[in-house]
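S.K.: Sequence plus the predicted model coming up.
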Amino acid sequence: MYPVQKILLKRLLGEHEKYMLVADDIRRSEAGDRGEDRLVAKLDELRLSGNLQVFSDVGLVLEDWKVQIDCLIVSDRCCMVIESKNMSGNLYFKEEEFYKEVDGTETPFPNPYFQLTRNIRFMKEFLRNVCPTMKVTGAVIITAKSSRIRQKPSHYPIFKLESMMEKIYQMHSNGLSEPVSLVKFVEITSHIEKNLSPYIMPPLCEYYRISPRDLVRGVECPKCGTFGMLRHYSTWKCRSCGKNDRNAHKVAIREFYLLISSQMTVKDFRHFCLVESPYTASRLLNNFESLEGHGNGRKRYFVWKQ
C-alpha cells in the first residue's frame, strides 16, 4: 500500500514544521501494513472445526459510532477481534500505561487494550439484533519479529505473532458450548459484509492542519518529478526534461482531492495546476471521466466519483 501521506510530503514547501510529523506517520503506516500482512499470512494456517470467516481491515458503523478493526475472525462459536501492533523493542504494559524502551529511553504510546475493549464492546452491540448470544472476545497481537514483551498485563490478552494460533484455538474452544447453525452463521457474516464501511480520510491539509498555501503547486512530470509542467496545445510539457504527457493533470487533480478539498472548481484547478486559460481548465475537468460535475456557470464544481 502506498501511504497517501507521501503525496503530501512531496508537495510540502521547504522545511515545513509538520514535515517530520508526516514522515513519522508514513513510517508507522508502512510498519503497520507489514505487520498486518504477516498476521493475515499466519491466519492462512488457521483450521478451526465448523464454519469460519476472516475479515481484514474492517470498518463498521453503528449510527454515529465508527470503528476500524485490523482483523475479525468469525466462527460458529465466537467472534474474535484481533488488533495488531507492529512495534519493535522492549514493550512494557503497566495497568493503563504502555511504553517501549530502546537504549534506555522510554517512549509512551496509547494502550492498545482500550482500543481492543472498545471494539469488542462495539461488536457485541453490532450483533445484538442478529445473534445476541454470540460470544465476542479478542486479543492484541504484537507482529514485529524483534519485539520483546518485558512486562505483560495480567488482566487482558497480549501475545506475539508466533503464539497467536494457539490463542485463537483457545478463544474458539471457550466460545459457545453449542455452535450456531449454518443459517445463523451466514446471517452473521452477511450482516458484517453488508455494513462494511471503509475508512475515508479527510483531506490531509485538514487532517494535519496545514494551509494549502504551504503546498508546491503545479502538475508533476511523470518522468523527472519536476512540478510546473506547461500546458502546450493538447499536452503537458516538462520545462526540465522535455517530457510530453497528455494526461499528467489527472494525477494532480486526484492529489488535490486527497490534499485540499472534496470539491474542485475551475478556479481551484487553475490555481493548483497553474493553468491560465479558464476555457482549457473547464474542458479538462468536464472531459475527465473520474469526475462528476454539479451546478452551472461560476457555481459549477466537481467531485471525485466513488
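M.R.: Received it, and whenever you're ready, just let me know what you need.
S.K.: alpha carbons only for contacts and neighbour counts from here, please
M.R.: Fine.
S.K.: Just the residues contacting stretch 125-140, thanks.
M.R.: 62, 77-85, 112-113, 116, 120, 123-124, 156-159, 171, 175-176, 184, 187-188, 191 (C-alpha atoms under 8 Å, 6 or more residues apart in numbering).
S.K.: show me where the stretch 51-200 of the chain has strands.
M.R.: For the stretch 51-200 of the chain, the strands defined by DSSP state E, counting those that start in this stretch cover 52-62, 65-75, 78-85, 89-94, 97-102, 105-108, 135-142, 147-151, 158-160.
S.K.: Give me the helices and strands touching the second one, please.
M.R.: Contacting strand 65-75 under the criterion 3 or more C-alpha pairs under 8 Å, 6 or more residues apart in numbering; DSSP states H and E are the following elements: strand 52-62, strand 78-85, helix 112-126.
S.K.: And the first one, what's buried?
M.R.: Taking 16 or more other C-alpha atoms under 10 Å as the basis for neighbour counts, the residues of strand 52-62 that come out buried are 52, 54-56, 58-61.
S.K.: For stretch 191-209, measure first residue to last.
M.R.: In stretch 191-209, first residue to last residue: 37 Å (C-alpha to C-alpha, to the nearest Å).
S.K.: Tell me how far it lies from the chain's centre.
M.R.: Chain-centre distance of stretch 191-209: 8 Å, with C-alpha atoms, centre = their mean, to the nearest Å.
S.K.: In addition, the following structure is provided for comparison:
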Amino acid sequence: MKIALHYQKGDTMIIRKRTKPLILQKYEALQARLPPNSPQYQAIKQQVELRTRGHQGELTVDHHFNILAPKFTIIQDACLTSNGQTFQIDNLIISPHSIYIIEVKNFRAPITFDTDLNQFTTDDGRKISGYKHPIAQVKAQQLKLQNWLYEHNQPNIPIYYFIAVSEPSTLINVIGDHEKISSIVQHGEHIPWKILDYEQKQKNHPTYQHQKIGHFILKHCRDFDKDILEEWGIVPEQLVPGVRCRKCNRVGMEKVKWSWICPRCGLADRQAANHSIDEYLMLVKPWLRNKEILNFLNISSRYAVSRLLKNHPNLHYSEKRRRWEKKVNGFNKRYTLRSD
C-alpha cells in the first residue's frame, strides 16, 4: 500500500522537543563532584553510562519520526502524573485517529523476547542478562495514559504502542510467537511506516483534534525529577567543592581577571561559576545562602560570592526568608544547564 505524505514548510508539529534529561544532568554533575574512592562512585558512573546510552538511542529514533511531524502532533519525553504517580513516555505521537506510545530501547547485544515465559534477555557473548519486559512496561504506560486522559475529561481516543530498537545493527530474536512480537517491536526506522499503516486502516474511524489534545497534554508535562543524593545516601558535604570545568569535568577552576581558567585543559569560561551555582540548585536544593555557595564553590571572598549571586540571571534575594531563590519565571520548566 502506497501512502503519500505532503510536507509544508514550517508545518512541523513537534510541540515538545527532547533535551538532555534532568536526571542525566544530575548524575553527570554528581559523578564529577564525587571522589573516585567513594562507595557510590562506580554505581553513579554506571548510571551516567546507561542513561547517556538511552538518551542517544532516543535521539536516533527521533530522527526517524521527523517524517511524521508535518501531519501529526509529537511530544518527546512526556512526563505526567496520574493518581499521585508519575509516569514517563519516550514518545507520544497523536494523530487524528489515535495516540501512539513509542518506547525506545538501545541495546548493542542481541536481544530475545520469549513469549512462552514472558522474558526479555540480552546476550553479549559472555553472559545472558534479564531485564524488565519492555512490552509489560509499555502496556502499563498505555493504561496510565488512558487513566490520565479520563481524569482530565479528554476524549476516549484509542491508544496503541510500539517498541523501537534504536540500533539497526541490534539483532532481535523471538522464542515463541513471532507475529505477536513483530507487530509491536521493530527497529526505529520502521516504526513510522507501521504508524502510517495503522492510520490508513482507521481512515473511516472517528477523528479527533490531535493538536488540541497534544497541547493539553503538553500543558501538564513536567521533567521527571528525583533527589538522587537522598536515593544514594550522599550528603552535600561529600561533594568535591569548587568551580567545575564543563570541558574536562575537573573541579577546581581558577579565577583569572574576568574569567575562570581550567588548569587541566586550559578552558576559559566566564560563566563557569554561574554554571556551578546552577549545579548546587539542581543537586542540593532550589535555594541557597551566601555561606553555602561560598563553601560549594570553594571561594574565600564573601564579596566575590555576593557579587556572583547578585549577577546570577536566575536568582533573586528573598528578604523574608533571607536567602537566594530561583526566580519564578527565571528557569524554563525544562531545566537545562546553560551552555553559553
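M.R.: All right, it came through fine. Please read these numbers as outputs of a predicted model, since none were measured by experiment.
S.K.: on that earlier part again, buried subset of the contacts of stretch 125-140 of structure 1?
M.R.: Buried among the contacts of stretch 125-140 of structure 1 (16+ other C-alpha under 10 Å): 77-85, 112-113, 116, 120, 123-124, 158-159, 171, 175, 188.
S.K.: And the residue nearest to Trp232 of structure 2 when sequence neighbours are not counted, how close does it get to Glu28 of structure 2?
M.R.: If the residues on either side of it in the chain are set aside, Trp232 of structure 2 comes closest to Gln40, at 7.2 Å by C-alpha to C-alpha, 6 or more residues apart in numbering. Separation of Gln40 of structure 2 from Glu28 of structure 2 (C-alpha to C-alpha): 14 Å.
S.K.: For structure 1, just list every one of the helices.
M.R.: Using DSSP state H, the helices of structure 1 run over 5-11, 19-43, 112-126, 164-173, 182-194, 204-208, 248-259, 266-273, 278-286.
S.K.: picking up where we left off before, now which residue in structure 1 aligns to the residue nearest to Trp232 of structure 2?
M.R.: Correspondence of Gln40 of structure 2 to structure 1, assessed by TM-score structural alignment: Lys18.
S.K.: With Ile217 of structure 2 instead?
M.R.: Ile217 of structure 2 maps onto Ile192 in structure 1, by TM-score structural alignment.
S.K.: Okay, its match and Leu91 of structure 1: tell me how far apart.
M.R.: Counting by C-alpha to C-alpha, the gap from Ile192 of structure 1 to Leu91 of structure 1 is 33 Å.
S.K.: can you check Glu166 of structure 1 too?
M.R.: 21 Å.
S.K.: more neighbours, these two?
M.R.: When Glu166 of structure 1 and Leu91 are compared for neighbours, Leu91 comes out ahead with 21 against 11, by other C-alpha atoms under 10 Å.
S.K.: Could I get the contacting residues of the aligned residue in structure 1 for Pro236 of structure 2?
M.R.: Mapped onto structure 1 by TM-score structural alignment, Pro236 of structure 2 lines up with Pro212. Counting by C-alpha under 8 Å, 6+ apart, Pro212 of structure 1 makes contact with 205, 260.
S.K.: Give the equivalent position in structure 2 for Pro112 of structure 1.
M.R.: Match for Pro112 of structure 1 (TM-score structural alignment): Pro134.
S.K.: so what's its match up against?
M.R.: 103, 120, 163.
S.K.: Turn these into a markdown table, including distance to Glu179 of structure 2.
M.R.: A markdown table is the format used below for those (distance: C-alpha to C-alpha, whole Å):
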| residue | distance to Glu179 of structure 2 |
| --- | --- |
| Glu103 | 19 |
| Phe120 | 16 |
| Ile163 | 14 |
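S.K.: Relative to Arg51 of structure 2, which of the residues you listed is nearest.
M.R.: Nearest to Arg51 of structure 2 out of the contacts of Pro134 of structure 2 is Glu103 (C-alpha to C-alpha; 14.5 Å).
S.K.: Is it correct that that closest one is in contact with Asp90?
M.R.: Yes. Shown here, Glu103 of structure 2 and Asp90 form a contact pair, counting by C-alpha atoms under 8 Å, at 5.4 Å.
S.K.: The closest residue in space to Glu103 of structure 2 that isn't next to it in sequence and Gln238 of structure 2, how far apart?
M.R.: Nearest non-adjacent residue to Glu103 of structure 2, counting by C-alpha to C-alpha, 6+ apart: Ile163, 4.8 Å away. Separation of Ile163 of structure 2 from Gln238 of structure 2 (C-alpha to C-alpha): 40 Å.
S.K.: out of the helices of structure 1, which comes closest to Arg300 of structure 1?
M.R.: Taking the helices of structure 1 one by one with C-alpha to C-alpha, helix 266-273 is closest: 7.9 Å.
S.K.: what stretch of structure 2 does that closest one fall on?
M.R.: Going by TM-score structural alignment: helix 266-273 of structure 1 matches residues 290-297.
S.K.: Can you tell me what sits against the matching stretch?
M.R.: Residues contacting stretch 290-297 of structure 2 (C-alpha under 8 Å, 6+ apart): 240-243, 273, 276-277, 280, 300-302, 305-306, 309, 323.
S.K.: That stretch against structure 1, how far on average?
M.R.: Taking mean C-alpha distance after the TM-score superposition for structure 1, the mean distance separating stretch 290-297 of structure 2 from the aligned residues in structure 1 is 1.1 Å.
S.K.: buried sites along that stretch?
M.R.: 290, 293-294, 296-297.
S.K.: likewise stretch 243-255 of structure 2?
M.R.: 243-246, 249-255.
S.K.: got the contact list for Pro110 of structure 1?
M.R.: Neighbours of Pro110 of structure 1 in contact, by C-alpha under 8 Å, 6+ apart: 97-98.
S.K.: Kindly recompute the last result at 6 Å.
M.R.: Contacts for Pro110 of structure 1 (C-alpha atoms under 6 Å, 6 or more residues apart in numbering) come out as none.
S.K.: distance of it from Tyr156 of structure 1?
M.R.: 15 Å.
S.K.: what do you get for Gly297 of structure 1?
M.R.: 60 Å.
S.K.: Aligned to Leu92 of structure 2, what sits in structure 1?
M.R.: Match for Leu92 of structure 2 (TM-score structural alignment): Leu72.
S.K.: right, and that match touches Cys79 too?
M.R.: No. Counting by C-alpha atoms under 6 Å, Leu72 of structure 1 stays clear of Cys79, with 7.1 Å between them.
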